[in-house]
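> Next input, structure requested:
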Amino acid sequence: NAGLLAAVLDKRIRLIDYELLKRPSGRRIIGFGRWAGLVGAFSGIRACGLRSGTFDLPKAIDCRDLQEMLTHAKGVKLPANFKIVLTGHGRVGRGAREVLDHMKIRSVHPDDFLRMEFPEPVFTHLDVADYNERIDGGDFDMQAFIDDPLEFRSTFSRYTAAADLFIAGHFWAEGSPFLFTREDMRSPDWKVKVVADISCDIDGPVACTLRPSTIESPLYGYHPGTEQECMFSHPEGIAVMAVDNLPCELPRDASDGFGRELMDHVIPLLVEGDAEGILDAATETTFEGKLNEPYAYLSDYVAAARRA
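Reported below is the predicted structural model:
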């Protein structure tokens, strides 16, 4: 990558990093998050069938497109009172919810999810305030949580005592409370049997995510007693899906969706003007063959590549 960056500078190419294209509010303009959510939720449902032996879905990558994947998902019949907890309200979380909605799984309030039984499968879609609380007992405030997450603790164990499947689509920032720990997973109240960790933060807020998995081999197990990896079908283990390149399983649709976002939200900035400086903030190299100011720290990196 260092050599490539040096070549970009030598050829005076303007390099814009799409991951850094953000509105003034900080919200990213384009990305593959929706597709990660779609495939991740489907893969979590698939893992439930494989672990229980009750149904067998194809991998998303073996489906021709999103429509075929959703058709397979819609054919799944989950048991009564099967409970799914979903975190995240960004692109990933919304994408995951699309799958659950397409399957006609009913959404219920978090309080009802915890205290009621249902004659059908249900899911609850949690916001940050639903599974974090102030240590001092005060009211939850989102800005305070962002500013000083160490003043908060997780209450997510309430949901792991009720849910069968956890779909992790949240963004986790360094210093924020872990959703659950390895000790939490040894609790006799623990119920979750499958974790679809779309966020895939290794050895972090989702304690059973020991490593990324792959499209070829998407599942592994975590044994709470030994804290080691096991077969995903182990009766005492939790099946983990932690593929970290999920959009690649629907390459046609993901590429088309990304291209549409690019045309709708980025090309107009190039053609009509960029009054908010969105492109400049995401520009790493300039037409003058220089690093843009926010990325000047890469100069030593480039110099080392040129000396090599």
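
> going forward, measure contacts between C-alpha atoms and count neighbours the same way
Will do.

> Tell me where the stretch 101-250 of the chain has strands.
For the stretch 101-250 of the chain, applying DSSP state E, counting those that start in this stretch gives strands covering 106-107, 122-126, 132-134, 152-154, 165-168, 194-197, 219-223, 228-230, 238-241.

> Let's see this one next, to set against the first:
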Amino acid sequence: MYPESLGPMIFTFTGAGNVSQGAQGVFKELPHEYVSPLDLQNVVETGDCHKVYATVVDKADHLYRLAGGDYDDEEFEKFPDRYDSIFADKIAPYTTCLVNGVFWAPNTPRLLSIAQSSSLHPVHMDTSVLKLQGVPALPQRLLAVADISCDLHGSLEFMSTVTTIDNPFTMYNVHTDSTSHDISGNGILLMSIDNLPAQLPREATDYFGNRLFPFISEMLRLDGRKRLYDYEDISTSVKDAVIAYNGELTERYKYIEELRSTK
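I've put the predicted structure just below:
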């Protein structure tokens, strides 16, 4: 049971791709309940401390159009400056652990800026009850971040260092904007391992190998003598997965050139 004085534990997953789905696969082994991002405040106030809660935040859940109107994915891709995020006000203050798996581009709104992280709502706790339970007083509800995306100064602006498998955690002090390998103090516990799949090398190899094997015979037929999409005997699954062909990025992955030029 989670200490009632700290309220229910809420895991917030960002993104809907393989990264987020994989993290949720581990989470689902716990006694859990999924809730809408709009219900987080109610969960904090009335939730059950005998289980953990999860919410999945997609772009439409936290991005809003500055000029009014509904979120439009196609417009956001072309004109991200027309949007801002409510993540810091409506989601982060009620999150216990943030599992970040979103792709972030430099011209898009952040989930949390440095300034926003320093003004997260404090946890209102009865310190006398905490002392009896052996629970330390905590500065904010957001206690930990697993930044699987590992974008330095990206969607989480304060994420300034990549951690390693040998030393997976650092502590971020929201008030001094500093990071320390001493994780005994107050702050946000950060994990940002950029080669996280290496934690499970056998499992990762088996999984990717089994998914790739059925397409090997098709891949061997790509000899470079024709344009990629001119091969009629190659499936769309293979064509869409090819990142570089004949020394150039394929059309679906041209955005990588734009990312490289911005950095």
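
> The strands of the stretch 101-250 of structure 1 into CSV, with extra columns for distance to Ala6 of structure 1 and mean neighbour count?
Shown next, in CSV, are those (distance: least, CA to CA, whole Å; neighbours: other CA atoms under 10 Å):
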stretch, distance to Ala6 of structure 1, mean neighbour count
strand 106-107, 51, 16
strand 122-126, 44, 22
strand 132-134, 45, 20
strand 152-154, 44, 19
strand 165-168, 38, 26
strand 194-197, 36, 28
strand 219-223, 39, 25
strand 228-230, 41, 16
strand 238-241, 37, 29
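
> now the ones you listed as CSV including distance to Val99 of structure 1?
As requested, those are exported to CSV (distance: least, CA to CA, whole Å):
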stretch, distance to Val99 of structure 1
strand 106-107, 12
strand 122-126, 11
strand 132-134, 26
strand 152-154, 27
strand 165-168, 11
strand 194-197, 13
strand 219-223, 19
strand 228-230, 28
strand 238-241, 16
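
> Longest helix of structure 2, counting residues only.
helix 201-212 (DSSP state H).

> After that one, which helix or strand is next?
On the C-terminal side of helix 201-212 of structure 2, the closest following helix or strand by DSSP states H and E is helix 216-220.

> Output the contacting helices and strands for whichever helix or strand comes after that next one.
Moving toward the C-terminus from helix 216-220 of structure 2, the first helix or strand encountered (DSSP H and E) is helix 236-241. Counting contacts by 3 or more CA pairs under 8 Å, 6 or more residues apart in numbering; DSSP states H and E, helix 236-241 of structure 2 packs against no other helix or strand.

> rewinding a little: quick one: average offset of the longest helix of structure 2 versus structure 1, please.
Its match in structure 1 and helix 201-212 of structure 2 itself, once the structures are fitted together, sit a mean 0.6 Å apart by mean CA distance after the TM-score superposition for structure 1.

> Pull the residues that contact that helix.
With contacts defined as CA atoms under 8 Å, 6 or more residues apart in numbering, helix 201-212 of structure 2 is touched by 197-198.

> let's see it at 7 Å
Contacts of helix 201-212 of structure 2 with the rest of the structure, by CA atoms under 7 Å, 6 or more residues apart in numbering, involve Pro197.

> Val44 of structure 2 reaches Pro8, doesn't it?
Yes. Between Val44 of structure 2 and Pro8 there is a contact under CA atoms under 7 Å: 5.8 Å.
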